[in-house]
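Visitor: sequence first, then the predicted structure:
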Amino acid sequence: MKQAKLIAALFVAGECALSSPATWGFEINPCLRVLVYNTYYLDQAPTRDWNLCKKTDLIEGYANGKYSKGTVHEHMTNFAIDEYRGADFEGFLVRKRQTDSSKPKRLIFEYMNDPVWAKSPSRTPHNTFAIIYGSWWNDDPLMYTWGESKDFRNGLWNLNGQFKPESKKYAGGREDCEVEGKNHLGWNSHYGNLQYLHFMSSQMPKDASEEARLEETTRLALVWIKFAYDVATGDTPFDAPLTPQIEASLGLPSIALNQCVKQKNVKIRTLFARSGVPIDDRNKRTPDVALGSIFHIFQDSFSPAHTCRKEEVVDGSHYAVLTQAYNYRVQAKDKHGGDEHSFNDKYPGWLLTYARDGNHVYANDPVAVGAWMLSAVDTKTPWESVEKHLRETIFRKHSAGVVDQSPCIGKRTL
């Protein structure tokens, strides 16, 4: 009976948390941590046969994988990693796809078990699952869902609560820690002034023009990316103090309040590596989690739920250039806004094309730019060059004076 109650509790939590229509850009799925690749589709699977999030048929009324949110961020992140590591890497993605398209081959990748790797000549070690955790971080910045078993179940409950904007207090990053809404990191990342973590605008349309909102969103995203880039390269050490001054420069609420710790104990790893894990593991993961948080911004900026992009030819290559950055509060006010937001966070067509044949429909997509960013981290490319590249690729805006009445790329309506 206790086991049945545990399963039921997890299903309730999983339904609320993982199916929330809030500002998740493309979907993530901490429940199902095996990535599935096929010539015609992308999917996800549990790490073991008995999985509380997957066995939805155990509860009457829940079946057919109702709780199986897509692993869109995870797939995008892993494609970028694979492209960077190159054809010589013993991979499994595009480089191992079935050459005979009439016989699609199902490939699986358990990223939790991928060994630490480094691409020669760089000696910088990377952990694939830490980078993927980082791609979750923007949606789950207090790292609720990084645990297992009961800890994971409790994390789902906490994540569910984070998506209730009317609550006065929310769970912090540690057990028995509560935070007021206005100071809560997760609440602010979705409803407050940290929407740039999802490449969305915190400004309302009445307060600024579309062009101004897009430019401000880009500026704020680049401020965060520079901060995270310095952590990813090691220029900002994992044990460096995360001061109130740094928090203010990023628009972050107090991390001390969110973790219920003293300010003197707040380090860079406090922000990017979950407590309750051996300190050495937290230190090693911090740079990769910071890198993954950059990937998340790249990826969300390509979500039709977050931005409008139009096709444009740039130096002979097809680009998806930015024209608008949306505001979630505006979307949520619409009768079907939340549902439409979620509806547009599925696997995009350009990603399925890449999965099938390795070709980039848009030369500035998050896979291509993510692979470039990994190279920049490993070679410690100067920030000025990184910013220039990002403005010219992933954050490239539509050309001035060009009138384009075509619909936004990938935009779907209910």
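Guide: That came in fine, so what should we check first?
Visitor: make it CA atoms for all contacts and neighbour counts henceforth
Guide: Noted.
Visitor: would you mind identifying the next helix or strand past the longest helix seen in the chain?
Guide: Ranked by residue count under DSSP state H, the longest helix found in the chain is helix 210-233. Once helix 210-233 ends, the next helix or strand along the chain (criterion: DSSP states H and E) is helix 244-250.
Visitor: buried set for that following helix?
Guide: The neighbour-count check on helix 244-250 (16 or more other CA atoms under 10 Å) flags 244, 250 as buried.
Visitor: heading C-terminal from that helix, find the next helix or strand.
Guide: Helix 244-250 is succeeded, C-terminally, by helix 255-259 (DSSP H and E).
Visitor: report all helices and strands that that next one contacts.
Guide: strand 178-180 (3 or more CA pairs under 8 Å, 6 or more residues apart in numbering; DSSP states H and E).
Visitor: what residues of the very next helix or strand once past the strand it packs on count as buried?
Guide: The helix or strand immediately downstream of strand 178-180 is helix 185-191, counting by DSSP H and E. By 16+ other CA under 10 Å, the buried positions in helix 185-191 come out as 185-191.
Visitor: quick one on the thing from earlier: of all the residues in the longest helix of the chain, which ones are buried?
Guide: 210, 213-218, 220-233.
Visitor: dump the buried residues of helix 185-191 into JSON lines; add distance to Leu42 as well.
Guide: Putting those into JSON lines (distance: CA to CA, whole Å) gives the following:
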{"residue": "Leu185", "distance to Leu42": "31"}
{"residue": "Gly186", "distance to Leu42": "28"}
{"residue": "Trp187", "distance to Leu42": "30"}
{"residue": "Asn188", "distance to Leu42": "31"}
{"residue": "Ser189", "distance to Leu42": "28"}
{"residue": "His190", "distance to Leu42": "27"}
{"residue": "Tyr191", "distance to Leu42": "30"}
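Visitor: and the comparison structure, right after this:
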Amino acid sequence: MLDLDATRCGERDARHGAAGASSSSTRSRASRLRREDIAGAIIRALGHLLSGGWRIMKRGAQDAAVQGMNLRAPAQRAADVKMDSLLLRLLDDDSSSDEDYDVAAIMLADLAKNEQPKHGGSVQGHEVVRRNKQKGDAKLFDDYFAEEPVFGPVTFIRRFRMSKKLFLRIAGAVEEHCPYFQQRRNAAGDLGHSALKKITAALRMLAYGVPADSLDEALYIAESTIIESLRDFVKVVVEVFGEQYLRAPNEEDTARLMQMGVARGFPGMLGCIDCMHWQWKNCPTARHRQFIGHCHDPTIILEAVASRDLWIWHAYFGMPGSHNDINVLHRSPLFARLAAGKAPPVNFQVNGHDYTMGYYLADGIYPSWSTFVKTIRNPSSNKTAHFAKVQEAERKNVERALGCCSLGLQLSEALLDFGTRRPCGIS
């Protein structure tokens, strides 16, 4: 009887042991399958991440990871060596637990976040506007540049502030110098904006001071493209025409200026000098008092010397509005070359007297120097009245030149981003 009970107990224990062994084997096999599934998913994701589409098997995962690290920057590469090494050990180690594979998955997510390419195209989330670029080019060409344009030369000069001949000269030089203004196709094969359209948008902003977005309806060009065109246009104009125009007069220019003065009844005249106050609406509050003078708003002073053909060959910009014309003159480099003996010679004769120094027409605030010819207040004779009338009329040249560039100065706050706010002069 005892033997039978013992036999039954042994059979029962054997059955329980077999069931326990079977259950443990099942759990081990399920855990191993789960680990293999996770490992396979990680290897596939890692292969897609590091290779960008290559077919990577488990045997090549380590080589692909090394290649991916070599493509990174040295600082990032050194930081990722430890993570990649630990990740590969977890993948190759059969004794790794489920928690280890969870850690590997988290490490893979961090690696994917670091490997995301930097965004270099359109701004994500912004609305895409399908503009008809070719329609804008054709409309602009038919309106102004065709053989029989819609708008004539008078309208062209009024809207572009220059003749068509001068505009085409500037546009040709800018397009030849800067690849940005050359019409090309983008990555999708679409034809881009023409040089005429980009330069027209930049000149409209300079001439009228209008916002960039206001030109979109007429030119079919985005606001960001117009602003970029304006920045590049200003840089290219300085690079192309700076050496020829943004300089002090040489001997040839001085002779031409003197001929213009003789034709107007002022032999020896080199131009007209004056100052204008440009309102600085974005002046910092801490500097308001420094830039406020006779005007109620902060201003910056521009001193200029211009000829009859609106050539501003001297410009001194940046002095605070609290100064007047005399203070600006004392700091201006207008007479620096003359004082250094580097100015071109000027020789002329008036009433039998020889002179070797040119002069400028100025208003009454300037000092009584031999280089300034001012008007006569309260003329008492016909001769003095005629002189005052002619002098004041001729002095309108610099006021006309300052008036032409006053709208362009409205954009100078944006253009000053290319340099500094310190006073700068051409001469």
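Guide: Perfect, I can see it now. In this text the structure is predicted, and so the values were computed from the model without any measurement.
Visitor: can you calculate the TM-score here?
Guide: After superposition, the two chains reach a TM-score (TM-score structural alignment, normalised by the length of the first structure) of 0.23; 153 aligned residues with a CA RMSD of 6.7 Å.
Visitor: which strand runs longest in the second structure?
Guide: strand 269-279 (DSSP state E).
Visitor: ok, longest helix in the second structure?
Guide: Assigned via DSSP H, the second structure shows its longest helix as helix 2-51.
Visitor: that helix packs against which elements?
Guide: helix 61-70, helix 98-115.
Visitor: compute the inter-axis angle for that helix and helix 61-70.
Guide: 30 degrees (axes from the mean of the first three to the mean of the last three CA atoms, to 10 degrees).
Visitor: for Ala104 of the second structure, what are its contacts?
Guide: 87, 90 (CA atoms under 8 Å, 6 or more residues apart in numbering).
Visitor: how near is it to Pro153 of the second structure?
Guide: 73 Å (CA to CA, to the nearest Å).
Visitor: tell me which of the helices and strands packed on helix 2-51 of the second structure sits nearest to Ala30 of the second structure.
Guide: helix 98-115 (11.2 Å; CA to CA).
Visitor: tell me what the very next helix or strand once past that closest one is packed against?
Guide: Proceeding N to C from helix 98-115 of the second structure, the next assigned helix or strand is helix 133-140, under DSSP H and E. Where contact means 3+ CA pairs under 8 Å, 6+ apart, helix 133-140 of the second structure is packed against helix 195-208, helix 216-219.
Visitor: adding distance to Glu115 of the second structure, write those out as JSON lines.
Guide: Formatted as JSON lines, those follow (distance: least, CA to CA, whole Å):
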{"stretch": "helix 195-208", "distance to Glu115 of the second structure": "37"}
{"stretch": "helix 216-219", "distance to Glu115 of the second structure": "38"}
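Visitor: most tightly packed of those?
Guide: Comparing those by mean neighbour count (mean count of other CA atoms under 10 Å), helix 195-208 ranks first with a mean of 22.
Visitor: where do the helices sit along the stretch 301-427 of the second structure?
Guide: Here the stretch 301-427 of the second structure has its helices, by DSSP state H, counting those that start in this stretch, at 325-331, 336-340, 382-394, 396-406, 412-415.
Visitor: export those helices to TSV and tack on distance to Ala195 of the second structure and mean neighbour count?
Guide: Listed next are the helices of the stretch 301-427 of the second structure as TSV, based on distance: least, CA to CA, whole Å; neighbours: other CA atoms under 10 Å:
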stretch	distance to Ala195 of the second structure	mean neighbour count
helix 325-331	40	15
helix 336-340	39	11
helix 382-394	38	15
helix 396-406	23	18
helix 412-415	21	14
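Visitor: what's the closest of those to His288 of the second structure?
Guide: Among the helices of the stretch 301-427 of the second structure, helix 412-415 sits nearest to His288 of the second structure (CA to CA), with 15.9 Å.
Visitor: give me the residues contacting that closest one.
Guide: Helix 412-415 of the second structure is contacted from outside by Arg231, using CA under 8 Å, 6+ apart.
Visitor: circling back: next SSE after the longest strand of the second structure?
Guide: Next element after strand 269-279 of the second structure (DSSP H and E): helix 288-291.
Visitor: check which helices and strands that following helix sits against.
Guide: Secondary elements touching helix 288-291 of the second structure (3+ CA pairs under 8 Å, 6+ apart): none.
Visitor: confirm Cys308 of the first structure sits in a strand?
Guide: Yes: counting by DSSP: H, G, I helix; E, B strand; the rest coil, Cys308 of the first structure falls inside a strand.
Visitor: so it makes contact with Gln324?
Guide: Yes: the criterion here is CA atoms under 8 Å, and Cys308 of the first structure meets it with Gln324 at 5.0 Å.
Visitor: so which of those two has more stuff around it?
Guide: Gln324 (24 against 21; other CA atoms under 10 Å).
Visitor: report all helices and strands that the helix or strand hosting the more buried one contacts.
Guide: Per DSSP H and E, Gln324 of the first structure falls inside strand 317-325. Strand 317-325 of the first structure sits against helix 210-233, strand 307-314, with contacts defined as 3+ CA pairs under 8 Å, 6+ apart.
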